[in-house]
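[1] structural data only, the sequence is not supplied:
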């Protein structure tokens, strides 16, 4: 089973720039949007799936861009740039694997989520309603970053969007579930600094160096929070 991505013929031309001697950054937009992120994942799939160019070493997806590492002994920057431009702008349907869906059990509030009450007061809802609305959507992993395994999840219901802390915490536990703007995320390491609003915690390990692969989640996965 696959998910089809239709690249619009009128899609804006990508911005392609060098990122050092052996990497290229492909920018497909400047906004955090699911359709742009889907195009990023489709391009990543074309560069890593069957028939991918031999010069591709690694790809790193972000919200609306893709960092592509290449072998300069196999292709010049000009050749890489031309290929990436063609792939990013092609109008064919692109089949990519369907997303995995992972359920994450969460303990909300109390010592496991000390900012839950603050968020509830800020948005004018009860803590129970914040929990219900936070756990209702199916989130998409837009990208990994900041810490090994830290996932940026969207889109948070707009009524739950709150500002980050003015003074970040110096230490958060692994599994802390937090809100920052229109996104939510899960801190993956113990003693992590962070300025997002901490509302819950999970025992699920997002990063385990002894696991293969060490990352539980990857860009494009779907996540659903399940209150405990």
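    Alright, I've got the coordinates. The shown structure was predicted, so the numbers you read here are calculated from the model rather than taken from an experiment. Numbering: from 1, shown residues only.
[2] rest of the way, CA atoms for contacts and neighbours
    Will do.
[3] hang on, residue 80 is in a strand, isn't it?
    No: with DSSP: H, G, I helix; E, B strand; the rest coil as the criterion, residue 80 is located in helix rather than a strand.
[4] name the helices or strands packed onto the lengthiest helix in the chain?
    For the chain, the longest helix by residue count, based on DSSP state H, is helix 34-48. For helix 34-48, the packing partners by 3 or more C-alpha pairs under 8 Å, 6 or more residues apart in numbering; DSSP states H and E come out as strand 3-6, strand 56-61, strand 65-70, helix 77-89, strand 93-96.
[5] which residues touch residue 226?
    By C-alpha atoms under 8 Å, 6 or more residues apart in numbering, the contact set of residue 226 is 103-106, 135.
[6] tell me the secondary structure for the nearest residue to residue 66 once chain neighbours are set aside?
    Spatial nearest neighbour of residue 66, excluding adjacent residues (C-alpha to C-alpha, 6 or more residues apart in numbering): residue 26 at 5.1 Å. Look at residue 26: counting by three-state DSSP, its state is strand.
[7] the structure to be compared is supplied as follows:
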């Protein structure tokens, strides 16, 4: 989704089409994306948990919405399966020189340091790549906690927490992410199921539940019958 890397005309067209597909997928498949915290000025290495298929859609669409120049680091195996990700600026995890070059061009990186999907809960073992890249490029690590949950509405909701930037320390990153995820899970467990979590702002509206869409017609019908 980042347009900063050099593209041929057909690659730029493909990138635009794929970006539009990602946006449509998020807006049609989720009730919305809610955010807590602020996105600092880049560049930085955004390190997030990877506990849902949605993570690789929500974060790129969110950064694209904010017009942040970024690349996303994808495992070599995953990129071989979904080669069209290259049209969105994806980099193989083994291409560390390209990742460093992107950071030096003031582009951000999205990395899932667990390397693959893990069950929700605490972070799985973290690979060192995110901290190594941040250290070599002399940029901060940006911890981000993501939960996509089905609560009291028809469609899932995405909640994204941006933490404070960190020095390039893998243990510090793991502690920060586990704390953020624990806090977020606690909020999800305690909040009213049909209401968004308090303290979050809606950044990307999605699709309302059927009963929310029907509520308008219910009110209109009630008003009509009263008037008669």
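    Received the coordinates, thanks. From a predicted model like this one, the values you see are computed outputs, not experimental measurements.
[8] care to give me the TM-score?
    The TM-score (TM-score structural alignment, normalised by the length of structure 1) is 0.24; 91 aligned residues with a C-alpha RMSD of 5.5 Å.
[9] give the buried residues for the helix or strand harbouring residue 26 of structure 2.
    Using DSSP states H and E, residue 26 of structure 2 maps to helix 9-29. For helix 9-29 of structure 2, a neighbour-count test (16 or more other C-alpha atoms under 10 Å) marks 12, 14-16, 18-19, 22-23, 25-27 as buried.
[10] helix or strand next in line after it, which one?
    For helix 9-29 of structure 2, the succeeding helix or strand toward the C-terminus, using DSSP H and E, is strand 32-36.
[11] which strands or helices does the helix holding residue 26 of structure 2 pack on?
    Using 3+ C-alpha pairs under 8 Å, 6+ apart, the elements in contact with helix 9-29 of structure 2 are helix 55-65.
[12] which strand or helix spans the nearest residue to residue 116 of structure 1 once chain neighbours are set aside?
    Spatial nearest neighbour of residue 116 of structure 1, excluding adjacent residues (C-alpha to C-alpha, 6+ apart): residue 199 at 4.5 Å. Residue 199 of structure 1 belongs to strand 197-201 when assigned by DSSP H and E.
[13] now for that strand, which elements pack on it?
    strand 101-108, helix 116-123, strand 176-180.
[14] redo the ones you listed as a markdown table? Include distance to residue 141 of structure 1.
    Shown next, in a markdown table, are these (distance: least, C-alpha to C-alpha, whole Å):
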| stretch | distance to residue 141 of structure 1 |
| --- | --- |
| strand 101-108 | 10 |
| helix 116-123 | 22 |
| strand 176-180 | 14 |
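[15] most neighbours per residue, which of these?
    strand 176-180 (a mean of 24; mean count of other C-alpha atoms under 10 Å).
[16] can you tell me the closest non-neighbouring residue to residue 23 of structure 1?
    residue 69 (4.2 Å).
[17] surely the one you found is in contact with residue 56?
    Yes: at 6.2 Å, residue 69 of structure 1 and residue 56 qualify as touching, with contact defined as C-alpha atoms under 8 Å.
[18] measure residue 184 of structure 1 to residue 223 of structure 1 for me?
    11 Å (C-alpha to C-alpha, to the nearest Å).
[19] neighbour count for these two, which is higher?
    residue 184 (24 against 21; other C-alpha atoms under 10 Å).
[20] where's that one, which helix or strand?
    In this assignment (DSSP H and E), residue 184 of structure 1 forms part of strand 183-186.
[21] so which elements touch that strand?
    In terms of contacts (3+ C-alpha pairs under 8 Å, 6+ apart), strand 183-186 of structure 1 is packed against strand 151-154, strand 176-180.
[22] any idea which of the helices and strands packed on strand 197-201 of structure 1 gets closest to residue 46 of structure 1?
    With C-alpha to C-alpha as the measure, strand 101-108 is the member of these nearest residue 46 of structure 1 (21.9 Å).
[23] so what does that closest one touch, helix or strand wise?
    Where contact means 3+ C-alpha pairs under 8 Å, 6+ apart, strand 101-108 of structure 1 is packed against strand 197-201, strand 222-227.
[24] what's the most buried one of these?
    Of those, the one with the most neighbours on average (mean count of other C-alpha under 10 Å) is strand 197-201, at a mean of 27.
[25] so it versus helix 116-123, what angle?
    130 degrees (axes from the mean of the first three to the mean of the last three C-alpha atoms, to 10 degrees).
[26] of all the helices and strands packed on strand 197-201 of structure 1, which lies closest to residue 151 of structure 1?
    Of all these, it is strand 176-180 that lies closest to residue 151 of structure 1, at 10.3 Å by C-alpha to C-alpha.
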